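>>> Need coordinates for the below:
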Amino acid sequence: MKSFRNKLIEILPQSSEEQRKAMAIEMMRSQCLPSQFKDLLLCEKTGRRFSWMISNLAQLNPEYLVRDLPTLWEIAEKVEGFDFKSSFTNYWRYCGVPSSQETIAINYLMEVLEKNKHTTTIQSRALRVMQKVILQHPDLSQELVAILIANYPLYERGMQQRVGKFLKHKKSELLQFALFIFLF
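Modelled structure (predicted):
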């Protein structure tokens, strides 16, 4: 593990996407979890690129990363210099939300959609994850719709289009449900 850590310290500061993918593969082969290298997240020189490498890990093997997400969230509270928490919109997108993190994830994702302080990319990922969450928790659907409608004018054009598609789909679902009830 020590030699792998040294390799990460050496490569990460100037790493390319290809190098980070290779390091993610090596991390899995070494049976290491990202949280074992929390010092790299806390380091200004390596933190952001290490978070990108974790995204590579999420894409390559979601099942491998999902078990480490709760620990990484705890570390996110301590990370300074960049918004590591926003990376979770990507991690949850690929890995799903672990049941132990559902409450935290729902609160964070709703906050991302409600407060217009994140990029369109982060907001879009948050909406994608929430779409999956409301399949398991339909009771959150109305709250999500209310947040999206209230913030629609504040979103950038790309996010407005994404929200528009989501709301159109929701409207269709509600009409089908109402028709079903009316007919029976």
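
>>> When you work out contacts or count neighbours from here on, use the C-alpha atoms and nothing else.
OK.

>>> remind me, longest helix of this structure?
helix 157-183 (DSSP state H).

>>> Which other helices and strands does that one contact?
Helix 157-183 sits against helix 120-136, with contacts defined as 3 or more Cα pairs under 8 Å, 6 or more residues apart in numbering; DSSP states H and E.

>>> Show me which positions of the helix it packs on end up buried.
Buried residues in helix 120-136, counted by 16 or more other Cα atoms under 10 Å: Thr120, Ile122, Gln123, Ser124, Arg125, Ala126, Leu127, Arg128, Val129, Met130, Gln131, Val133.

>>> Can you mark which positions in the longest helix of the chain are buried?
Met159, Gln160, Arg162, Val163, Phe166.

>>> just the helices in this structure please.
2-11, 17-29, 38-42, 47-60, 62-66, 69-76, 88-95, 102-114, 120-136, 141-151, 157-183.

>>> closest to Phe82 out of those helices?
For Phe82, the closest of these is helix 47-60, at 6.9 Å, according to Cα to Cα.

>>> which residues touch the closest one?
12-13, 15, 20-21, 23-25, 34, 40-41, 64-66, 82, 84, 87, 90-91, 94-95 (Cα atoms under 8 Å, 6 or more residues apart in numbering).

>>> Could you also give me the structure for this next sequence, so I can compare it with the first?
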Amino acid sequence: MNPVTRMKEAADFYSELESSLAGSTEAQRKAWATLLVEQNGDLKQLSGLLRCDRKTATRFLWMLSGVGIMNPGKLYEALPFLLEYVEAINPAYLTSFANYWLIAGVPPQNEGKAIDLSFEWLISAETNVTIKSRAAFVLLKLTRKYPELKNELRFCLEDQMDKYSKDFKKRAVKNLKDLEE
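You can find the predicted model right below:
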């Protein structure tokens, strides 16, 4: 396919997402994510969708998770750009990265930011339990590379585990056991 045709198709796909994401179903987002993976679509070219209304942007973030589940490497390669972009345009969307890092891993250039954000989410009373749990798992994975984080993670988990649901406590206890290994 020639470059002009490819650019037109990319523009058409972007327009379709821009007009349809807000009212999309999970099945539609999965189909679009599949298309992105199969056609080797550039996730960076779609990042402008994060500037759309909140509903469109949120569904785009969900679709990115779908891409990552199907092809973690595809999401992984876009994460450094997406992190910088999201931080610049709407930091409220940063919590999605707890899921992305869990799915695809943390790129080396984002490790410092991932550690800072994950600890911030883990100890914040404003963060929901799902994000806290994902942040804890991301940090647990990072302790393999940075064992010096173990004590801080242990302290945070012990501090937080009785403040939330029984399920969160169960996950925190499991994470604490995993820290001992």
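
>>> before we move on, back to that, of all the buried residues of helix 120-136 of the first structure, which two lie farthest apart?
Thr120 and Val133 (19.6 Å).

>>> Identify the residue of the second structure aligned to Arg29 of the first structure.
With TM-score structural alignment as the criterion, Arg29 of the first structure lines up with Glu38 in the second structure.

>>> ditto for Thr71 of the first structure
So, by TM-score structural alignment, Thr71 of the first structure is matched to Phe81.

>>> which non-adjacent residue is nearest its match?
Lys44 (7.2 Å; Cα to Cα, 6 or more residues apart in numbering).

>>> wait, what's in contact with Leu41 of the first structure?
Counting by Cα under 8 Å, 6+ apart, Leu41 of the first structure has contacts Gly47, Arg48, Phe50, Ser51, Val79.

>>> Which one of the residues you listed sits in the busiest neighbourhood?
Within the contacts of Leu41 of the first structure, most neighbours by other Cα atoms under 10 Å means Phe50, with 26 neighbours.

>>> Need the counterpart of that residue in the second structure.
In the second structure, Phe50 of the first structure lands on Phe60 (TM-score structural alignment).

>>> measure that match to Ala10 of the second structure for me?
16 Å (Cα to Cα, to the nearest Å).

>>> go on, Thr127 of the second structure?
36 Å.

>>> Show me which of the two is the more surrounded one.
In this view Thr127 of the second structure and Ala10 are compared by other Cα under 10 Å, and Ala10 has more residues nearby, 16 against 13.

>>> Residues contacting stretch 35-48 of the second structure, please?
So stretch 35-48 of the second structure is in contact with Tyr14, Val67, Met70, Asn71, Lys74, Leu75, Ala78, Phe81, Leu82, Tyr85, going by Cα under 8 Å, 6+ apart.

>>> Most widely separated two among these?
It's Met70 and Tyr85 that sit farthest apart of the contacts of stretch 35-48 of the second structure, by Cα to Cα, at 22.8 Å.

>>> Of the contacts of helix 47-60 of the first structure, which qualify as buried by neighbour count?
12, 15, 20-21, 23-25, 34, 40-41, 64-66, 84, 87, 90-91, 94-95.

>>> residue in the second structure matching Gln160 of the first structure?
Under TM-score structural alignment, Gln160 of the first structure pairs with Lys169 in the second structure.
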